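Engineer: have a look at this fold, sequence not included:
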């Protein structure tokens, strides 16, 4: 697991600060330098692509409109004080008949929406790949669950994902056990049990305990406002 997520060990062992030296030591290029890849947007997709290709020796430049955030200094346990995390600029699909996408909250800064992401990481149900065939809506995917299954397993190990064994669709387990539920979750579970409905604690990409030098979750409850402890 460490070989796939060396970044978890790059965080300072005392866990009380961000390792700013990692930013300072990043490779930089002059405007006249030739590079292999330019990525616009350093969110979940862009950042991961850059990491993977850099491991293969590619020269990569990433552009992002927002800053590098420092959880210890920049994030607070207050919804109103966290609005600087949000990117709420209007978005429009172009073309002859432009379509406004409405308000959004996709994240501003390096990391994109991942900086205020609650971590929920479910797999698609096998039937989701063929909604046109099964339900007469949408379009069938050009691949099926079995095509993605090995990649689900790899990313769940790397993040890692914590959750209860999943009995629906294609039964599977997760690398780490589920986090404890809070009061609202317990009430929901009791109500579902009284109605004969089976429930599970959903999978989240939040380590249940120490993972490398990354701090563990303290159940602060402000995932959507940025994790101040950097878990």
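Structural biologist: Now that the structure is in, tell me what you want to look at. Since the model is a prediction, treat every value here as computed from it, not as a measurement. Numbering: from 1, shown residues only.
Engineer: drop to CA atoms for contacts and neighbour counts, all remaining ones
Structural biologist: OK.
Engineer: scan this structure for its longest helix.
Structural biologist: Across the chain, the longest stretch assigned as helix under DSSP state H is helix 145-158.
Engineer: which is the next helix or strand following that one?
Structural biologist: For helix 145-158, the succeeding helix or strand toward the C-terminus, using DSSP states H and E, is helix 183-194.
Engineer: buried residues, that following helix. List them.
Structural biologist: residue 189 (16 or more other C-alpha atoms under 10 Å).
Engineer: which other helices and strands contact it?
Structural biologist: Other helices and strands packing on helix 183-194, by 3 or more C-alpha pairs under 8 Å, 6 or more residues apart in numbering; DSSP states H and E, are absent; none qualifies.
Engineer: put this beside the first:
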């Protein structure tokens, strides 16, 4: 337990963690702002669909951006060799879990920053903040980071994960059209459904449980692979 706490604290104060989170926030915010502006000028200020477009697109961007942040948190450390040093200092499981936890914290901050941007854009364009749910955005970022970190730790390749991680979030949505009702039980769709409902204060316990089940399964597989696989 002491190793885990020490590893988590040392991970949490890494400048690169917050630098990457800040860059991710800027990119996600810029894309969300662009989509909001386009939706506003196309639909007009009185259209009730404008804010819905913003929130759905922003949540999707937060999930994808956080997944990439989580993936790179592992692959960059593996590529530079800093992960090997952390394993020597804290042992495998604490090093793995601490890096995952600190990245989820940073991704939560990314989500909150995006939520605040959405509120600011709403106030600027329509004179009202509308729906303001930073907690939902933070949770979405946390889930995205956990997913991306698990995938990245299995893939290990920095360049491959750049394309593979977004694919794992996009392809299930395409496959869901063929799977029909069963498609709602894949991770990205379940997470998106929970976020859409939670932001409107609607019950969606099955979506949340499905998302957490996927994250627990993928995380357990990733941890198992990491503990058994050679670090070379």
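Structural biologist: Yep, it's here. Bear in mind that the values here come from a model prediction, so they are computed numbers and not experimental data.
Engineer: how alike are these chains, TM-score-wise?
Structural biologist: TM-score of the superposed chains, computed with TM-score structural alignment, normalised by the length of structure 1, equals 0.25; 106 aligned residues with a C-alpha RMSD of 6.5 Å.
Engineer: re the thing from before, quick one: buried residues of the longest helix of structure 1?
Structural biologist: Quick answer for helix 145-158 of structure 1 (16+ other C-alpha under 10 Å): 145, 152-153, 156-158.
Engineer: and which of those residues is nearest residue 73 of structure 1?
Structural biologist: Among the buried residues of helix 145-158 of structure 1, residue 158 lies closest to residue 73 of structure 1 (C-alpha to C-alpha), at 27.2 Å.
Engineer: spatially central residue for structure 2, please.
Structural biologist: residue 144 (2.3 Å; C-alpha atoms, centre = their mean).
Engineer: quick check: closest non-adjacent residue to residue 87 of structure 2.
Structural biologist: residue 95 (5.7 Å; C-alpha to C-alpha, 6 or more residues apart in numbering).
Engineer: from the contact counts, what lies against the helix or strand encompassing the one you found?
Structural biologist: According to DSSP H and E, residue 95 of structure 2 maps onto helix 92-126. Counting contacts by 3+ C-alpha pairs under 8 Å, 6+ apart, helix 92-126 of structure 2 packs against helix 2-12, helix 15-43, helix 49-80, helix 82-90, helix 134-155, helix 205-228.
Engineer: list the buried residues of it.
Structural biologist: Residues of helix 92-126 of structure 2 classed as buried: 92-122 (neighbour count, 16+ other C-alpha under 10 Å).
Engineer: surely the residue nearest to the centre of structure 2 touches residue 59?
Structural biologist: No - Residue 144 of structure 2 lies out of contact with residue 59 (C-alpha atoms under 8 Å); the separation is 10.3 Å.
Engineer: from residue 47 of structure 1, how far out is residue 153 of structure 1?
Structural biologist: The gap separating residue 153 of structure 1 from residue 47 of structure 1 is 20 Å, by C-alpha to C-alpha, to the nearest Å.
Engineer: swap that for residue 53 of structure 1, please
Structural biologist: For residue 53 of structure 1, the distance to residue 47 of structure 1 - C-alpha to C-alpha - is 10 Å.
Engineer: neighbour count winner among these two?
Structural biologist: For the pair residue 53 of structure 1 and residue 47, the greater number of neighbours falls to residue 47 (17 against 14), based on other C-alpha atoms under 10 Å.
Engineer: quick one: the closest residue to residue 61 of structure 1 other than its chain neighbours and residue 23 of structure 1, what's the gap?
Structural biologist: Nearest residue to residue 61 of structure 1, sequence neighbours excluded (C-alpha to C-alpha, 6+ apart): residue 38, at 4.9 Å. Counting by C-alpha to C-alpha, the gap between residue 38 of structure 1 and residue 23 of structure 1 amounts to 18 Å.
Engineer: looking at the two, which is more packed in?
Structural biologist: Taking other C-alpha under 10 Å, residue 38 of structure 1 and residue 23 do not tie; residue 38 has more neighbours (13 against 10).
Engineer: my read: that one touches residue 62, true?
Structural biologist: Yes - counting by C-alpha under 8 Å, residue 62 is a contact partner of residue 38 of structure 1 at 5.8 Å.
Engineer: so what's the nearest residue to residue 225 of structure 2 once chain neighbours are set aside up against?
Structural biologist: Residue nearest to residue 225 of structure 2 in three dimensions, not counting chain neighbours: residue 154, with 6.9 Å by C-alpha to C-alpha, 6+ apart. The contact partners of residue 154 of structure 2, taken as C-alpha atoms under 8 Å, 6 or more residues apart in numbering, are 222, 225-226.
Engineer: ranking those by neighbours, who comes first?
Structural biologist: Of these, with other C-alpha under 10 Å as the count, residue 222 tops at 20 neighbours.
Engineer: so who does that one touch?
Structural biologist: With contact set as C-alpha under 8 Å, 6+ apart, residue 222 of structure 2 has these partners: 150-151, 153-154.
Engineer: switch the cut-off to 7 Å
Structural biologist: 150, 153-154 (C-alpha atoms under 7 Å, 6 or more residues apart in numbering).
Engineer: and the closest residue to residue 58 of structure 2 other than its chain neighbours, how far from residue 5 of structure 2?
Structural biologist: Leaving aside its chain neighbours, residue 58 of structure 2 sits nearest to residue 32 (5.3 Å; criterion: C-alpha to C-alpha, 6+ apart). Per C-alpha to C-alpha, residue 32 of structure 2 is found 35 Å from residue 5 of structure 2.
Engineer: would residue 39 of structure 1 count as being in a helix?
Structural biologist: No - according to DSSP: H, G, I helix; E, B strand; the rest coil, residue 39 of structure 1 belongs to no helix; its state is strand.
Engineer: near it, how many other residues are there?
Structural biologist: Residue 39 of structure 1 has 15 neighbours, counted by other C-alpha under 10 Å.
Engineer: separation between it and residue 194 of structure 1?
Structural biologist: Distance, residue 39 of structure 1 to residue 194 of structure 1, by C-alpha to C-alpha: 51 Å.
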